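J.: Fold the following, please.
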Amino acid sequence: MSRGAFTAEDRAILLRRHLDEGIPLTRLSTDSGIPVRTLSRWMSQYRANGTVESLERQPRSDRGKRAIPQDLIEAIEGLALRRPAPTAAFIHRRIADIASARGHPVPGYSTVRAVIAGIDPGLKMLAHQGETAYRDTFELVYRRTATRPNEQWQADHTLLDLEIIDPKGHASRPWLTIILDDYSRAAAGYSIFVGAPSAERTALALHQAIRGKTNPSWPVMGLPDMLYSDHGSDFTSARLERVCLDTHIQLIHSKPGVPQGRGKIERFYLTITTELLPHLPGYIPHGTRGRPSRPAELTLEQLDQILEKFIVTEYNHRPHSSTNQAPAERWSASGFIPRTPAHPEDLDLLLLTVAAARKVQRDGIRFASTRYVSPVLAAYVGENVTVRYDPRDAGEIRVYFNDEFLCRAIAPELASESITLEQLQNARTKRRRELKQQLRERRSLADALPTDARYTPSTNAVIPPAEVPAPATEPTPQHKLRVYETD
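T.: Alright, predicted model coming up:
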């Protein structure tokens, strides 16, 4: 055991053996491995004070102080904070030259490394990785925390690690827009689409979040007091600001380039990426440079159905790791009555941004090759109206006359089921292709029929012999010189 490992009590017991039992210090030195001089010094301290505390190891007076001059310490730190960061060996060689030039003793390599290791980590990160890395690691973050349901919703987009078959038959990566309740972590609404995020997609997700759901297992609805989003152009659009103003929603944006404070919605995306997408064809694992593990098979409509099932039946109804409650249960537990729009039709006017002008015909409104009818339209035959619709459900449209809500018109053949406009368009395209194929087949059959010879002249008719031309006589040679015989 080393001398430093002996406590004051251990030293006192060792010295008592010498005082009480008469064991010589030389024998104690042999048994303990402590030099005789050290034991003699301890004995002198003990006899002078008579207390165990006098045998405590005294700290060094120069503890915490480096033996190298301050100017060399500053030089080491200055070299270490350069960008890119130099190695400790390089800094030691430079400091050795500087110390020799200034007449100082050359510090050892371990001393230089100790000085480098003692630099403030925040200072090193700021010097080597920049302000963004320092902010994301060391700056304090204010996390907005709601105290009740619908007090604050978060909205964001993400590009899914998945390939699907888009309407044109190409492999594409879809985007997901999600509306998340901050208090319960429940998903209130979403929008899945192909193409860049836009204000229209955000409006559709917000429309679904606010309106009551047909599925009783998805109770989240109503108007939030606050909508928190990033600083993207779709979230800062004038239309979304108008929607929030008209519905009395406070719109708050995070600072540009500062994602902190939105970790809850990022955690939801991580759940989707790790628990749902790996089970789907077309999933793109991390580190594969965008190549899916299996070929894409799902369409956008199929992915929409799968995502809704995962949100409603799994995510919203299992305990969350942060709250230890199921999101849907936590949202409904307080028994509050959500704030709803005074006129739901006004919400449709604000959020259903897809609009088209049509004229009311005697049999209703023709839109997307489909007939929509309503008894209210009887008084507006011949009038120009504006129709708005939800691309997710082409079974009905909202009709506005002079920007005032008029009625909801339904398509009789679609009213019994929910069908998207894209499905309707795909069905029409498929039918048109089938008809074109039938047309080509019938034309090819017609081309293969024998020629109609009813009016072709008969082959038994007497054909007059062709008139035989007279043999040609040799032409009289022409001479440039006129002679008497040919004159």
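J.: hey, let's count contacts and neighbours off CA atoms from now on
T.: OK.
J.: where do the strands sit along the stretch 51-200 of the chain?
T.: For the stretch 51-200 of the chain, strands defined by DSSP state E, counting those that start in this stretch occupy the ranges 153-159, 164-165, 171-172, 175-181, 187-193.
J.: Give me the angle between the fourth one and strand 153-159.
T.: What that stands for is strand 175-181. 160 degrees (axes from the mean of the first three to the mean of the last three CA atoms, to 10 degrees).
J.: just checking, what packs against strand 175-181?
T.: On a contact count with 3 or more CA pairs under 8 Å, 6 or more residues apart in numbering; DSSP states H and E, strand 175-181 meets strand 153-159, strand 187-193, helix 199-210.
J.: can I get the ones you listed in CSV with distance to Glu434 and mean neighbour count?
T.: Below are the helices and strands packed on strand 175-181 laid out as CSV (distance: least, CA to CA, whole Å; neighbours: other CA atoms under 10 Å):
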stretch, distance to Glu434, mean neighbour count
strand 153-159, 35, 21
strand 187-193, 28, 24
helix 199-210, 33, 22
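J.: mind putting these in CSV, distance to Val385 included?
T.: Formatted as CSV, those follow (distance: least, CA to CA, whole Å):
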stretch, distance to Val385
strand 153-159, 33
strand 187-193, 28
helix 199-210, 21
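J.: Nearest approach to Glu396 belongs to which of those?
T.: For the helices and strands packed on strand 175-181, proximity to Glu396 was assessed by CA to CA; helix 199-210 is nearest, at 15.5 Å.
J.: Format the strands of the stretch 51-200 of the chain as TSV; extra columns: distance to Glu396.
T.: Below are the strands of the stretch 51-200 of the chain laid out as TSV (distance: least, CA to CA, whole Å):
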stretch	distance to Glu396
strand 153-159	27
strand 164-165	27
strand 171-172	29
strand 175-181	24
strand 187-193	19
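J.: and for comparison, fold this next one:
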Amino acid sequence: MNITPEAWYSAAELAGLAGMPQTHSAVVRLAKREGWSSRSNAGRGGGLRYAITSLPAQTQRELRRQSALSAANTITSEAFAAGQSLARRSAIADIVDEKQRLRQVDAGAAKAAGLSGKSRDRMDAKLLLLMQLEQFAATHRMGICAAIDTFCAAYGTGELAVPAGIRDVIGADISAPTLRRWRRALRTQGAAALAGNYGNRAGSGTIESSPELLEFVVGMLVERPHINAKHVDRGLRARFGDSDTELPNLRTVQRFISSWKAKNAQAFLAIANPDAWKNRHMLAVGSADEGIDRLNQRWEFDSTPADVMLIDGRHTIIGVIDVWSRRALLYVAKVSSSAGVCQAIRRAILQWGVLETAKLDNGQDYVSHRVQRVFAALGVNVNLSAPFSPWQKPHIERFFHTFSHDVLELLPGFTGHNVAEAQALRASKSFAERLLTKNETVDINLTAAELQTFCDRWCRDIYATEPRHGLNGASVVERVAQWRGEVRRISDERALDLLLAEAPDGHGARSVTKKGLRVDGHYYAAPELGALVGERVQVMYDERDIGRIVVYHDDAFVCVAECPEILGVSRAEVAAIAKARQQEEIAAKRKALKGIARKANVQDIAYEILDAKQREANKVAMFPTPSVAHLTPAIEAARDAAQALDAVPATDAIGPTTLVHLEALRDVARADQAQDETAEDRFRRALTILMQADDPRSDIERAFLRRHIDSSEFKGRWSVFEDFGPSAFQLSDDYAVLLPDGAAFDRLRRARAQGENL
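T.: Below you'll find the predicted structure:
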């Protein structure tokens, strides 16, 4: 029984249900009394059938519960037998929530394939029940959490039909926590985890025998996939060093990490590099073009940043591919927007004809009201991909890969497919070139028009003429030539442009007033609008003339309304003039502001402030105060020493050291240090200062410490220092005293406090 909003039931089917009388005739009388929606029974026996929406709420709930049980019970022993194969277990795992599935791997796939006996029976039985649970929840229109309790109750009472032998393995009852634990194990460890750990030798290792140590080590590997054994060992000793827990040595930690990574290779790869896992291990059962048997049946759309830097900056390329023929088209746009997508649609339709179904990315540029309105107006079905699921539109993804790795790499201005390639390209420049050019960029020798020409020629002359694996060795040209069916085309290009035109405010809805239609501050009028005063209409811009708009009512064309004041100017001209005026205004303002700055001459304002303060200080006259000589034995001894020094003949004078000399020396030292010192060097210098007691620090060291320890640069590296210890910055283990559990950790707090008190 499949419950739908249009489900209909006979009186015999309703009799005895919750909220219903016990007899057929009583149900008929109740239906007449309450005026249930009914229709004649076209089947055997005649009579009436009643809509589920007319029934009492209690009866509707009972019908839905029965429907859910019926759907769950449709999983037969044949499906159970199919679940014994690894492919079926992978398919069952795919039922798991989509977002979790992105991080899930079938880590126990190899182990599951080799299971036998009771372990295999336990795994298969649990997999079947989990599949029934998913079917039960979907049919019952319930979330998994809400469905688990009802499902367990149905299993316990026997209402849930299961193949023979399942209850012998699982038992007569099953609890909700048990089902949740199975689902979690399937998501995180794979199907083999459902077999249990029966028969494994307990206490096989120090880490494995301690749940706390095992959880901690695995947690570190999951949180920081690239961590090494030395870091894990230090983490263990920092966390459990003061407890009675027996800790493994470094070699044991190394062996455990190697073994764990080998046993959980797919899971670990999914954590460390999700994209690599998708490319290597994600199941690709069946064919992505299954069911595609005609030209223009389905097009896939997507956008990607082009690997070419243009004269006006990095551009985006919007791609379209026809799945059946693999025919493809590229459109170069400044950004991927609804306007760019509409232009790509226009080019494809004019060249290929009208599509039947569009498979779109779920980005804002594709789900925009404008794009959806265009497809609706063209009668095109739209399917959106799930977020972060590029495999749902594999043909356009593969096409972009082919394009970016072909002769595109030979174009001037190519910047690399990824960070590593981009760094390699930058490194190929000489040291002198990189030294003389701060934040250097690759030479740019292409315009957007030149890149568009290249894309068109590549699609037509290279991609379309080479054999394609997905076409069984045929080329795109040959595949298109094989089509003998009809191709739907739009003969009026102007009509297509109007369909693709932008609508005011995105949706284009306007109310007709006595003055006409108000759009962007102007009134547009036409005689045909007189009969529609007070009505809501749809408005589209005319891209060729800003003084005209196209008006639709109930999806039917009404008229072209005009605004005489601005008639005869294209929207493109208006946009260009507006942009030029904006640039002129900004340039004028910048010039004026720079003139004000030059006139104000504020470059040396700091010294002017110091001079002003000095002048104010000189105006204050200090009255003389009485004084007496203060002498101590030490002072007297120092006086004697000074007199003795004065008696020594003077050597050739080098000249007095002035403040100018000191400032010049300071500037040279700072410039030299700033040039050579990296962020890690500054962090190590701060730690070296903290290793000293407070008193021996110089004023320069204290000033540096106050300025640096509250910076984001220091705080970020301090977090790494706390997690991984001194070795992360090539420091000796002596620096560990600065860690939170070290003897000198309080020095950082005192240094911060001294800075706050200044």
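J.: How close are the two chains, by TM-score?
T.: TM-score of the superposed chains, computed with TM-score structural alignment, normalised by the length of the first structure, equals 0.50; 297 aligned residues with a CA RMSD of 4.6 Å.
J.: Out of the strands of the stretch 51-200 of the first structure, the one nearest Gln129 of the first structure is which?
T.: For Gln129 of the first structure, the closest of the strands of the stretch 51-200 of the first structure is strand 153-159, at 26.1 Å, according to CA to CA.
J.: Give the other helices and strands that the closest one contacts.
T.: Strand 153-159 of the first structure sits against strand 175-181, strand 226-229, helix 263-271, with contacts defined as 3+ CA pairs under 8 Å, 6+ apart.
J.: Apply 7 Å and report the result again.
T.: For strand 153-159 of the first structure, the elements it packs on are strand 175-181, strand 226-229, judged by 3 or more CA pairs under 7 Å, 6 or more residues apart in numbering; DSSP states H and E.
J.: Of those, flag the one that's most buried.
T.: strand 175-181 (a mean of 24; mean count of other CA atoms under 10 Å).
J.: Can you check what angle separates that strand from helix 199-210?
T.: Here strand 175-181 of the first structure runs at an angle of 40 degrees relative to helix 199-210 (the same axes, to 10 degrees).
J.: Was I right to think Asp393 of the first structure contacts Leu421?
T.: Yes - judged on CA atoms under 7 Å, Asp393 of the first structure makes contact with Leu421 at a distance of 6.4 Å.
J.: where do the helices sit along the stretch 251-400 of the second structure?
T.: Secondary structure of the stretch 251-400 of the second structure (DSSP state H, counting those that start in this stretch): helices at 265-272, 274-280, 338-352, 364-367, 369-378, 394-404.
J.: name the helices or strands packed onto the longest one?
T.: What it means is helix 338-352 of the second structure. strand 328-333, helix 369-378.
J.: hmm, who's touching it?
T.: Residues outside helix 338-352 of the second structure that contact it (CA atoms under 7 Å, 6 or more residues apart in numbering): 318, 329, 331, 333, 365-366, 368, 370-371, 500.
J.: between it and helix 369-378, how many degrees?
T.: Using the same axes, to 10 degrees: helix 338-352 of the second structure against helix 369-378 is 30 degrees.
J.: just the last one next, same as before
T.: Angle, helix 394-404 of the second structure to helix 369-378, by the same axes, to 10 degrees: 120 degrees.
J.: ditto for the first one
T.: Interaxial angle of helix 265-272 of the second structure relative to helix 369-378 (the same axes, to 10 degrees): 120 degrees.
J.: circling back: closest one to Thr453 of the second structure out of the contacts of helix 338-352 of the second structure, please.
T.: Taking CA to CA as the measure, Thr453 of the second structure lies nearest Tyr331 of these, at 9.8 Å.
J.: Quick one: residues contacting that closest one.
T.: Contacts for Tyr331 of the second structure (CA under 7 Å, 6+ apart) come out as 317-319, 344, 452.
J.: contacting residues for the closest residue to it other than its chain neighbours?
T.: In space, Tyr331 of the second structure comes closest to Ile318 once its chain neighbours are excluded; the distance is 5.1 Å by CA to CA, 6 or more residues apart in numbering. For Ile318 of the second structure, the contact set (CA under 7 Å, 6+ apart) comprises 302-304, 330-332, 341, 344.
J.: could you point out the longest strand in the second structure?
T.: Longest strand in the second structure by number of residues (criterion: DSSP state E): strand 298-310.
J.: list the helices and strands that one packs on?
T.: strand 313-322, strand 357-360, helix 394-404.
J.: rerun at 6 Å
T.: strand 313-322, strand 357-360 (3 or more CA pairs under 6 Å, 6 or more residues apart in numbering; DSSP states H and E).
J.: To Leu665 of the second structure, which of these lies closest?
T.: Nearest of these to Leu665 of the second structure, taken as CA to CA: strand 313-322 at 43.0 Å.
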